Each structure stands twice: as structure tokens, then as C-alpha cells.
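Participant: pasting the sequence and the predicted model now:
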Amino acid sequence: MNQKYEECLKACNECLEACNKCYDACLRENHVKMMVECIRLDRACADACAFAIQAMTSNSPFMKKICQLCAEICERCADECAKHDHEHCQRCAESCRKCAKACREMSMYVS
């Protein structure tokens, strides 16, 4: 459990950072209107990761559900970011997929 916990915390932190960087970079793109859904999902994903981190570090009784929700949001964000060729979007999609996997695994170990 401790290894899964540490892996999930690390993945959530990395994903939160990648989403914030992607969000900021998307706002500076020439065609911001094309990036609206990416920007929205970056924000939602960063917030979900922060919520999952809080749930794990406080041993919340809702940790399992929160990690499952975080995984779902990360997958949606990854799918959207993957549609864009920008390097920041591709890095974000990769971090989101890694986080989704870690959160799903974490939720299997929590009762």
C-alpha cells in the first residue's frame, strides 16, 4: 500500500504541475479559441489532482471515490491534450495518463 500511495501522490503532483503549465501555455497560443476545451480540462484536472492529494494525505474516508474521479478527469484531459500538437499538450497528456493509471491502482487498494 505504501508504494502505491507514494506513486499516486507523485503522479498527482506531476500531473497537477503539467496541467498548470499546459493551461498557462495554452493561454499564450495564437489561436486561444481553439484551446478552450484544453484549458478547461487542464484546470479541472489540476483541481482534481489537488483534491486527490488532499484526500490521500488526510486519509479521507472518500479517498477511493476521489481517486476514481481524479482518474476519470485525467483521462478526459489526456484525450483532449493529445488532440493538439503543442509540446506542452503532449507532455500534459502523458502526465495525465500516468496519473489516471496511478489513481485507478490506488483506488483498488483502498477499502
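Facilitator: Yep, that arrived.

Participant: C-alpha from now on. contacts and neighbour counts both.
Facilitator: Fine.

Participant: could I get the full set of helices for the chain?
Facilitator: 2-27, 36-57, 63-82, 87-109 (DSSP state H).

Participant: now these as TSV including mean neighbour count?
Facilitator: Shown next, in TSV, are the helices of the chain (neighbours: other C-alpha atoms under 10 Å):
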stretch	mean neighbour count
helix 2-27	20
helix 36-57	21
helix 63-82	24
helix 87-109	22
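
Participant: so who does residue 55 touch?
Facilitator: Listed by C-alpha atoms under 8 Å, 6 or more residues apart in numbering, the contact set of residue 55 reads 62, 63, 66.

Participant: of those residues, closest to residue 26?
Facilitator: residue 66 (26.8 Å; C-alpha to C-alpha).

Participant: how close does the nearest residue to the closest one once chain neighbours are set aside get to residue 75?
Facilitator: Distances taken as C-alpha to C-alpha, 6 or more residues apart in numbering place residue 52 nearest to residue 66, at 5.9 Å, with adjacent residues excluded. As defined by C-alpha to C-alpha, to the nearest Å, residue 52 lies at a distance of 15 Å from residue 75.

Participant: okay, now the one to match up with it:
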Amino acid sequence: MSYEKCIQECQACVAACQECLYEMATGDSNNDCPKCCIECSDICELCAKAMARGSKYTEQYCQMCAEICDWCADQCEQHEHDHCRKCAKACRTCAESCRSMAGATA
């Protein structure tokens, strides 16, 4: 099974979350952004690594990644900043791909 597309989407999500985290570091937030970006970036990186090595836990990584990406997208969508919107979009794309991978590996 090829995980290439999902790995790329996880990596894109890491980049978007890191940008959002950096931009929000000095700003006020009325929700869990930028905290969610830390969690999301970390799980996306772990998920991509798990897929790259063909881990027997890929399904679990992908499922958790999808859940955290959805949470992060929910938080970032509440802000009007371009970096938050970009992050939310990357999170939604990654979540969809990871859910697909989780189902495909079952």
C-alpha cells in the first residue's frame, strides 16, 4: 500500500501548523489556537514517520492524527487570520487523508 499522498499531506499540515503557531505566538487567542497547532504538528510528523516505515500501528496513528487535525481545524477556523485559515485547510485535508488510510489499513 502506498502512503505517499498521505505522507505529503501530513508534511504540509506540519508546515501550516508551524506557521500558524509562529504567527500566533505573540497574539491573543480566545480558544486553543495555537496550542492545537503544537499537538497537530507533532502527531502529523509521527504519523508520516509511521507510514514511511510501514509501522504495524499505522492505522492507530492515522486515526489519532485525523482526530487531532479535526480539532485543530475547528480551532483555527474561528480566526480570520490568513495563517489560521491556511492551517485549518491543511488540517482538514490531512484529516480526510488519514481517515482514508486508517480505513484502508484495517
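Facilitator: Nice, I can see it. Keep in mind the model is a prediction, meaning the values are calculated, not measured.

Participant: hmm, which of the contacts of residue 55 of the first structure are common to the second structure?
Facilitator: Shared with the second structure under both residues aligned by TM-score structural alignment, their matches' C-alpha atoms under 8 Å, the contacts from those are 62, 63, 66.

Participant: for the counterpart of residue 46 of the second structure in the first structure, which non-adjacent residue is closest in space?
Facilitator: Counting by TM-score structural alignment, residue 46 of the second structure corresponds to residue 51 in the first structure. Nearest non-adjacent residue to residue 51 of the first structure, counting by C-alpha to C-alpha, 6+ apart: residue 66, 7.4 Å away.

Participant: verify the stated contact: the one you found with residue 50.
Facilitator: No: using C-alpha atoms under 8 Å, residue 66 of the first structure is not in contact with residue 50, being 10.5 Å away.

Participant: contacting residues for the aligned partner of residue 21 of the first structure in the second structure?
Facilitator: Matched by TM-score structural alignment, residue 21 of the first structure corresponds to residue 19 in the second structure. Counting by C-alpha under 8 Å, 6+ apart, residue 19 of the second structure touches 83, 87.

Participant: measure residue 19 of the second structure to residue 57 of the second structure for me?
Facilitator: Distance from residue 19 of the second structure to residue 57 of the second structure, by C-alpha to C-alpha: 28 Å.

Participant: next: residue 87 of the second structure.
Facilitator: 26 Å.

Participant: just residue 63 of the second structure next, same as before
Facilitator: 10 Å.

Participant: now swap in residue 29 of the second structure and tell me
Facilitator: Distance of residue 29 of the second structure to residue 57 of the second structure, given as C-alpha to C-alpha: 34 Å.

Participant: also residue 25 of the second structure?
Facilitator: From residue 25 of the second structure to residue 57 of the second structure the distance is 33 Å (C-alpha to C-alpha).

Participant: check residue 81 of the second structure too.
Facilitator: Applying C-alpha to C-alpha to residue 81 of the second structure and residue 57 of the second structure gives a distance of 35 Å.

Participant: what of residue 50 of the second structure?
Facilitator: 7 Å.

Participant: do residue 24 of the second structure as well
Facilitator: Look at residue 24 of the second structure and residue 57 of the second structure: by C-alpha to C-alpha, they are 33 Å apart.
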